[in-house]
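Student: Generate coordinates for the sequence data below:
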Amino acid sequence: MNNVSTWMARDPDPTTREELQQLIDANEQAAIDDRFSSRLAFGTAGLRGIVGAGPNRMNRLVIQETALGLGTYLLQQVPDAAAKGVVIGYDGRPDSKQFATDTAVMLGSLGIHVYLTETVAPTPVVAFGVRHLNTAAGVVVTASHNPPAYNGFKVYWGNGAQIIPPHDSGIAAQIDIAAQAPLPDLTLSQIEPLGLLTPLGQGFYDQYRSALNNSPFLSNHTAPEAVSIAYTAMHGVGANLSEGLLADAGFTQVYSVKAQREPDGTFPTVNFPNPEEPGAMDMVIAEAKAHNATLACANDPDADRFAVAVRTEEGEYKMLTGDQVGVLLGHYLLSRVTPSEAMVGTTIVSSSLLEKIAKSVDANYFQTLTGFKWLTNVAMEKQTEQQPFIFAYEEALGYTVGSTVWDKDGLSALVAFAQLTAELAASGKTVWDRIEAIYREHGLYLNAQRSIALQPGSPPIGDALRANPPSAIAGRAVVRTDDLKISQRIHADGLVETIDLPSSDVLIYHLDDASRVVVRPSGTEPKLKCYYEVVEAMGHEDCLKHVQQRAEEAMADLIEKHQASLLS
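Tutor: Below you'll find the predicted structure:
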């Protein structure tokens, strides 16, 4: 209770102080313990959590202490950090603008120049701003596609990519120090006369829009007027720029879902504002049906992800998986360059199909741990003048086209996919035709994910798997095991190779029929995330429907038998 009293004395927000006082008055000890048992952890994704009172929630005091910790770390690590400054943007959630303002004030109190957007901003626009403005870092206040109760604090380093170790732990250490120090008593109106605040208005958004319009990867203007697009911003911040960019690219048939167009952090028409969730795309698909549109497209609320359903021959709309969109975009972009002079990448849990496509045309391919922070940081490190980076994706609807933004960007992905579709339409083909052609050339790749809850008290599953490595899974021989914890690739014949990836508690089993099983054991609870891939060969005489059926049967068999072996 001493910690609670200290917190209430520091908390600048009467709303959260009242919330805490009500819990105290009602003797809600369990709720108080939940808020004060630990501090919301700062990691490579920054902060994300439920909004509320206490150090284990998102609130103004946590934001202020986090911003002070970030600012102190920047001053220690980055030459001229104060003058270079930090760009700050925010999404449409109820607390986001206040949290962004608090961040600006705390950084300004340290003498750090801040560039603060005057209104809501898509996450990729802020990521673009880091390099465009040559700042020391960037911050976006957003909980992306999480439910309404959440908010977050996302940090970019000066290279325009999300932070990776050791910056995450370095910032976290400074946050812990800031949580024990007095807080500056300043306001935004006080730092502006000191020359420490630059508001970012419409001109900044126009600069991002112009940069995408001038991207060589978004310059395919083949008959865009023939493609019709239904679009939803999903109550997020993407509508103005998505509609503007599509208009710039010549798409004249664009129909936005009016009820979901404006930013609204309560998300009144969707239970879960994530395009991957069942029902989230219902309204944009209804809009597409009303106009017989070619595509039904969505951005998530901070517009860094992209989802699409494509009209079928029967007039219905079928969602593409994140892997299918990634493979289509990668294949398309490689067709627009000299492949041997390009580099593309995916993560270890994304489909292997893009790697096969890249190798078939002599393009450079790389693979990283899960997360866009790895894709873009590794891409910067590996690209050369002779082989520049052009595209990367992860299966969770994240794509980056070119290097205008060094993070996933749902706006540029939307334009690129629309242009891909228009090019196909101009030659009398559909997206489905292109998918089938890719499968016929390289095989049908089917991917799935399952999470398995194991019995409490079970020994660490990763240790158990390493102590008794399987020689077969679901009747398929294991021909190679990639153990990322020890950075070794172990072949069935005994050959051992080194893996050039950061250590991570992940095991990847490659099977003799080209199937793959990836397991990511949890280090804190008896739980396992499993990612499955099966591959079915497809000749020119094969029927896609029948090959798809075989792949689905093989997938069901693989999942059932693998999970049974883990639970036995």
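Student: When you work out contacts or count neighbours from here on, use the C-alpha atoms and nothing else.
Tutor: Fine.
Student: what helix or strand does the nearest residue to Y531 once chain neighbours are set aside sit in?
Tutor: Excluding its sequence neighbours, the residue lying closest to Y531 (Cα to Cα, 6 or more residues apart in numbering) is Q449, at 4.5 Å. Secondary structure from DSSP states H and E places Q449 in strand 444-453.
Student: got it, and V125?
Tutor: Secondary structure (DSSP H and E) places V125 in helix 123-132.
Student: which strands and helices sit next to that helix?
Tutor: strand 86-90, strand 137-141, strand 150-157, helix 202-213 (3 or more Cα pairs under 8 Å, 6 or more residues apart in numbering; DSSP states H and E).
Student: circling back: how far off centre is the strand holding Q449?
Tutor: With Cα atoms, centre = their mean, to the nearest Å as the basis, strand 444-453 stands 19 Å off its chain's centre.
Student: please give me the structure for this one as well, since I'd like to look at both together:
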Amino acid sequence: GGTSNTRLLGFYAFWLLSNPQTVALVQGLVKDGAVGELRRCFGSRMEFGTAGLRAAMGPGISCMNDLTIIQTTQGFCKYLEHCFGEGLKERGVVVGFDARAHPPSGGSSKRFASLAAAVFIGRGVPVHLFCDITPTPFVPFTVSHLGLCAGVMVTASHNPKQDNGYKVYWENGAQIVPPHDKGISVAIEANLEPWPESWDITCLSHKYYRTIQQHCHHRDINKSSEVKIVHTSVHGVGHAFVQSAFKAFDLRPPYAVEEQKDPDPEFPTVKYPNPEEGEGVLTLSFALAEREGATVVLANDPDADRLAVAEKQEGGQWRVFSGNELGALLGWWVYKCWKQTNPDQSTVKSVYMLSSTVSSKILRAIALKEGFHFEETLTGFKWMGNRARELLDQNKIVLFAFEEAIGYMCGSAVLDKDGVSAAAIAGEMTSYLAAKNTTLSQQLTAIYEEYGYHITKNSYFICHDQEVIRAMFDRLRHYGNQEDVSYPRQCGGVAITAVRDLTTGYDSNQADNKAVLPSSPSSQMITFSFSNGGVATMRTSGTEPKIKYYTELCAAPGNRYKHTKYYAELCAAPGNR
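Tutor: Model prediction:
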């Protein structure tokens, strides 16, 4: 009783369209009387947002399966028709997919991508469907390169193996931002009945490699370099593509971690296929590096849009660079290469670099000294990608963008994080530094000595209870007064000088107390600035049950020891967890 017509339609259409494995799962639940599980699967539809969809593969309208992929694509297609009219049939879309699969339900990224392509084809929309697994960055690259209306990437990135996702890109080559998410969501609900199906296949990989070659500036050094590098794709799609990118740069091919080289949706050698987790994911990479005498390890996440880097130190231990540290290295390198090829420094005022608001401000320090522009955006590459497109449309040069979660956009061919091109660029940077008898760690120190030390500490807590999360953030907003907004005035004995709350839109640094960056009441995010130059941000994750925190202390050149000592004492003090 009380079941809506929409849910009934979804239920019956699901039976008509789904593959035998998914039907068998539902039949088994019905036979076992698993009312709770059936309610979880069919009780409420997945919500489409700026990140698209991400959920477990399985039966029902709350999971990723044949029907929900078809319904989502139908809504997206109708929304594109509304926005572009006949232009959609002239320009078309691109669809890519990773290697994820869920044998119990018969779902897979490849199958979902084919179904999505079929929906567009059925409406007369040209579709460029990649012929095989591909890194996520290839989709926004194709949107921009061919001038398409939109792109779809079927991937759950570094989520657990049972998950899958549906990531959407707009005509500007960046992920969608409001109000497109709401418009698509409404269109999905209005177009739940299935349409005809078919598909088309086209591949643009070779054009991608030709385009990223513009970032290869030291081909002679690359050809002669004896640096040994290990690469792991962590059972994802990256292996063949990174090998091809290294070849495009004339770099020595990286050693591949054999156990993790080929796509495997079971991710058998790692608990979480996320190189951001650090050493645990890189154990096999370190072992291979020791056997081959390699000094640097590169790692992509399963859809190859992120990059982690580790380097062997003099004492034999391995240093895994944080996302902020690698952002400093790549930002310095990209600007150095641009500067060498643009001796006329009058154009530097047209150069921009971007980072998310929770990332290190090292790019700001470099920009202040070198004379180019730095901007920060909200967390997520959808914001940096869209801002980059706006700048490019104004004839500006966007050299680099990054987020602390090991995401890097080198150049503007792909308006999203791209672990494939970043891997090749990191390989060339490593070879260049080795030719100068310098390591990545030494170069990072040199960057800090020149532009100021930036010390960061980021981590997270797992919390599945939304009420606990809400209560915690509400307490911060009413710290001294339960009736009125009253944020904390100090922490660890250090005065808080400014507060920015992007949940409520409050910013004490602004004359009208209104935040400049967009705010969203559906997500929690508060930033505290301290009298000693420190900054701390707490926010909730949009895709995982995490409360994340980000802290940074910045120092002028020469103040390294003062700030590192203070930071260590602050972190170790009782009650400062």
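Student: Buried residues, the next helix-or-strand element following the strand holding Q449 of structure 1. List them.
Tutor: Moving toward the C-terminus from strand 444-453 of structure 1, the next helix or strand (DSSP H and E) is helix 461-467. Neighbour counts over helix 461-467 of structure 1 (16 or more other Cα atoms under 10 Å) mark I461, G462 as buried.
Student: burial of T564 of structure 2, as a residue count?
Tutor: 17 (other Cα atoms under 10 Å).
Student: Please say which position in structure 1 M429 of structure 2 maps to.
Tutor: When structure 1 is aligned by TM-score structural alignment, M429 of structure 2 is paired with L420.
Student: correct me, but that match touches Y332?
Tutor: Yes. With contact defined as Cα atoms under 8 Å, L420 of structure 1 reaches Y332; the gap is 6.8 Å.
Student: which residue numbers in structure 2 go with the helix holding V125 of structure 1?
Tutor: Helix 123-132 of structure 1 maps onto residues 136-145 of structure 2, going by TM-score structural alignment.
Student: returning to what we had before: so how far does the host helix or strand of the match of M429 of structure 2 sit from its counterpart in structure 2?
Tutor: Using DSSP H and E, L420 of structure 1 sits within helix 410-426. Helix 410-426 of structure 1: mean distance to aligned residues in structure 2 after superposition is 1.3 Å, counting by mean Cα distance after the TM-score superposition for structure 1.
Student: And stretch 167-175 of structure 1, by the same measure?
Tutor: Looks like 0.7 Å for stretch 167-175 of structure 1 (mean Cα distance after the TM-score superposition for structure 1).
Student: Which residues belonging to that stretch are considered buried?
Tutor: Applying 16+ other Cα under 10 Å to stretch 167-175 of structure 1 flags H167, D168, G170, I171, A172, Q174, I175 as buried.
Student: now do stretch 301-320 of structure 1
Tutor: Neighbour counts over stretch 301-320 of structure 1 (16+ other Cα under 10 Å) mark 301-311, 317, 319-320 as buried.
Student: And that stretch, end to end?
Tutor: 19 Å (Cα to Cα, to the nearest Å).
Student: just stretch 498-506 of structure 2 next, same as before
Tutor: OK, stretch 498-506 of structure 2 end separation, Cα to Cα: 11 Å.
Student: Touching it from outside, list them.
Tutor: Stretch 498-506 of structure 2 is contacted from outside by 487, 507-509, 513-515, 517-530, using Cα atoms under 8 Å, 6 or more residues apart in numbering.
Student: Stretch 59-79 of structure 1 now?
Tutor: 10-13, 16, 51-53, 55, 81-82, 98-99, 102-103, 106-107, 110, 112, 136, 153, 170-179, 183.
Student: Ok, stretch 102-120 of structure 1 next?
Tutor: Counting by Cα under 8 Å, 6+ apart, 60, 63-64, 67-68, 71-72, 81-92, 97, 100-101, 184, 186-188, 191, 195-201, 237 sit against stretch 102-120 of structure 1.
Student: what's the answer for stretch 318-336 of structure 1, then?
Tutor: Stretch 318-336 of structure 1 has contacts (Cα under 8 Å, 6+ apart) with 217, 307-312, 342, 344, 350-351, 353-354, 357-358, 363, 390-399, 416-417, 420, 434-435, 447.
Student: can you check stretch 287-304 of structure 2 too?
Tutor: Contacts with stretch 287-304 of structure 2, where a contact means Cα under 8 Å, 6+ apart, come from 98, 134-137, 155, 157-158, 227-238, 257, 273-275, 282, 285-286, 306-312, 418-420, 423.
Student: how many neighbours does the alignment partner in structure 2 of L47 of structure 1 have?
Tutor: Aligning on TM-score structural alignment places L47 of structure 1 opposite L53 in structure 2. Using other Cα under 10 Å, L53 of structure 2 has 22 other residues around it.
Student: Am I right that L53 of structure 2 is in contact with D163?
Tutor: No. Applying Cα under 8 Å, one finds L53 of structure 2 not in contact with D163, separated by 10.3 Å.
Student: joint contacts of the two?
Tutor: Counting by Cα under 8 Å, 6+ apart, nothing touches both L53 of structure 2 and D163.
Student: quick one on the thing from earlier: show me just the buried residues among the contacts of stretch 59-79 of structure 1.
Tutor: 11-12, 16, 51-53, 55, 81-82, 99, 102-103, 106-107, 112, 136, 153, 170-172, 174-175, 178-179, 183.
Student: Please narrow those residues to those residing in strands.
Tutor: F153 (DSSP state E).
Student: Please flag which of the buried ones among the contacts of stretch 59-79 of structure 1 sit within helices.
Tutor: 16, 81-82, 99, 102-103, 106-107, 170-172, 174-175, 178 (DSSP state H).
Student: With distance to L465 of structure 1 as added columns, please give those residues in TSV.
Tutor: Formatted as TSV, those follow (distance: Cα to Cα, whole Å):
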residue	distance to L465 of structure 1
T16	46
A81	46
A82	49
F99	44
D102	47
T103	45
M106	47
L107	47
G170	33
I171	34
A172	33
Q174	38
I175	37
A178	42
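Student: For those, work out which two are farthest apart.
Tutor: Greatest spatial distance among these (Cα to Cα): T16 and A81, at 32.6 Å.
Student: Give me the buried positions along the helix holding L420 of structure 1.
Tutor: So for helix 410-426 of structure 1, counting by 16+ other Cα under 10 Å, buried means 410-425.
Student: and what of stretch 386-406 of structure 2?
Tutor: Buried, per 16+ other Cα under 10 Å, within stretch 386-406 of structure 2: 386-389, 391, 396-406.
Student: And the helix holding L420 of structure 1, how far out from the chain middle?
Tutor: 20 Å.
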